[in-house]
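A.B. asks: how does the following fold in three dimensions:
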Amino acid sequence: YVIDGIEKGWALGWQKKGFAGKKNPDLWKRLLELVKKHKVRWVWVKGHAGHPENEACDVMAVEAAMGKNLLTDHEYERENRA
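C.D. replies: Next comes the predicted model:
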């Protein structure tokens, strides 16, 4: 989804519409700023398929999610108030 969002130009279209109805607009804005500054080669990797770097990222993500004193995603909290 992220790769398509950038490579197919979806994110630029969302940006023009103010990211209306899109989740995580703050992250998309930051990503669009970064891809303007850097040459990025996007590579899709199947998850949980034994790819060493993907497996390492999965371990780090699980450890972070299970950790204490996690930072609050204030943008997410603001957007998803009931």
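A.B. asks: every contact and neighbour count from this point should use C-alpha atoms.
C.D. replies: Fine.
A.B. asks: which parts of this structure are helices?
C.D. replies: 2-7, 10-16, 25-37, 52-66, 74-79 (DSSP state H).
A.B. asks: which elements pack onto the first one?
C.D. replies: In other words, helix 2-7. Other elements packing on helix 2-7 under the criterion 3 or more C-alpha pairs under 8 Å, 6 or more residues apart in numbering; DSSP states H and E are helix 10-16.
A.B. asks: run this one through as well so I can compare:
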Amino acid sequence: MRELERARWRCRRGLLELDVILQRFVDEHYARLDEAELRQFETLLNLSDSDLWDMIVQKEADDESSQSVLRLLRTVRQ
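C.D. replies: Model prediction:
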């Protein structure tokens, strides 16, 4: 439970659109992520708001290692 609380806190961003998407993602998908996907999510959260937003709105990301989590984030965005 502590990791979930930490993830929720880290999802609070300066960009409102990211706040909404990341909070929905945590509510809908976080509990089902495997270890690799949790690491991917942590890596994405380390990005700046603008870089993370750009990755979410792109059709394909340059970073293949985060594809599964980005696909989930994109479904939340729609």
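A.B. asks: may I have the TM-score of the superposed chains?
C.D. replies: In this superposition the chains share a TM-score of 0.28, using TM-score structural alignment, normalised by the length of the second structure; 38 aligned residues with a C-alpha RMSD of 4.0 Å.
A.B. asks: circling back to that earlier point, which of the helices of the first structure is buried the deepest?
C.D. replies: For these, the largest average neighbour count (mean count of other C-alpha atoms under 10 Å) is found in helix 10-16, namely a mean of 15.
A.B. asks: packing partners for it?
C.D. replies: helix 2-7, helix 25-37.
A.B. asks: got a markdown table for these, with distance to Glu63 of the first structure too?
C.D. replies: Listed next are these as a markdown table, based on distance: least, C-alpha to C-alpha, whole Å:
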| stretch | distance to Glu63 of the first structure |
| --- | --- |
| helix 2-7 | 23 |
| helix 25-37 | 22 |
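A.B. asks: who wins for proximity to Gln15 of the first structure among these?
C.D. replies: Gln15 of the first structure lies closest to helix 25-37 among those, at 7.6 Å (C-alpha to C-alpha).
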